[in-house]
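Peer 1: sequence first, then the predicted structure, then my questions.
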Amino acid sequence: MVENKSNFNSKGPLPRQGGVNWKPAMQIMSEISTWIVVPIVMALIFGKMLDTRFGTKPIIFLSLAAIAFLFSCFKIVRVVKNYMKKN
């Protein structure tokens, strides 16, 4: 088994030899993760704040959490559909 060692000492990048391209996978993972985390965290923070302000202990908190969950599900489905159309 003979290896081509000329590429190991060159100053340029190694030529791409095929394999998995991780950029699209990381892009869709980060986009979906953002749609999971951001709406739910914002709903929990603002729900807790509004419940404390108006004295409606769990009602606004749970309502905003449910709305954020549904919104996240909708956006995730939309992102995945767009990704599937591209490929």
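Peer 2: On my side now, so go ahead.
Peer 1: use CA for all of it now, contacts and neighbours both
Peer 2: Noted.
Peer 1: and the spatially most central residue of the chain, which of the three is it?
Peer 2: Nearest to the geometric centre of the chain sits residue 33, at 2.3 Å (CA atoms, centre = their mean). Using DSSP: H, G, I helix; E, B strand; the rest coil, the three-state assignment for residue 33 comes out as helix.
Peer 1: one more structure, for comparison:
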Amino acid sequence: MKDKQAQNSDYWRGEGLNLFVKLSSWIVMPILLAVWAGKRLDLKFNTEPKIFFATVGIAFIISIAGMIATAMKAMRETEKNNLKNEKIKK
């Protein structure tokens, strides 16, 4: 019984860490890309903060949408696994 509990605990710890990495990447990657692109475009077109703020704003919206989509997918998978486990127990 303890082996089964330890295995279940390891599974959830791994799934939680996987979700954390996915959500963190949705925060970091679009923002870093927007900061880099915004600064480069501002220097090229000499529009100091305008393009920078626009790209960061767009990246923020993309980040939020990506995090919501990823979280919803993870919640659906978790519910599916819970239903599957309940059927196995019965």
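Peer 2: All right, it came through fine. Here the structure is a predicted model, which is why all the values come from computation and not from measurement.
Peer 1: which residue in structure 2 aligns with residue 60 of structure 1?
Peer 2: The pairwise alignment with structure 2 assigns residue 60 of structure 1 to residue 51, based on TM-score structural alignment.
Peer 1: returning to what we had before: the residue nearest to the centre of structure 1 matches what in structure 2?
Peer 2: Using TM-score structural alignment, the equivalent of residue 33 of structure 1 in structure 2 is residue 24.
Peer 1: burial count for the corresponding residue of structure 1 for residue 71 of structure 2?
Peer 2: For residue 71 of structure 2, the aligned residue in structure 1 is residue 80 (criterion: TM-score structural alignment). Burial measure for residue 80 of structure 1: 14 neighbouring residues, criterion other CA atoms under 10 Å.
Peer 1: now the helices: where do they sit in structure 1?
Peer 2: All helices of structure 1, identified by DSSP state H, fall at 22-54, 59-86.
Peer 1: tell me which residues of the shortest one are tucked away?
Peer 2: Residues 60-62, 64-65, 68-69, 72, 75-76, 79 are the ones in helix 59-86 of structure 1 that count as buried (16 or more other CA atoms under 10 Å).
Peer 1: got a markdown table for the residues you listed, with distance to residue 46 of structure 1 too?
Peer 2: Below are the buried residues of helix 59-86 of structure 1 laid out as a markdown table (distance: CA to CA, whole Å):
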| residue | distance to residue 46 of structure 1 |
| --- | --- |
| 60 | 9 |
| 61 | 8 |
| 62 | 11 |
| 64 | 8 |
| 65 | 10 |
| 68 | 11 |
| 69 | 14 |
| 72 | 16 |
| 75 | 20 |
| 76 | 22 |
| 79 | 25 |
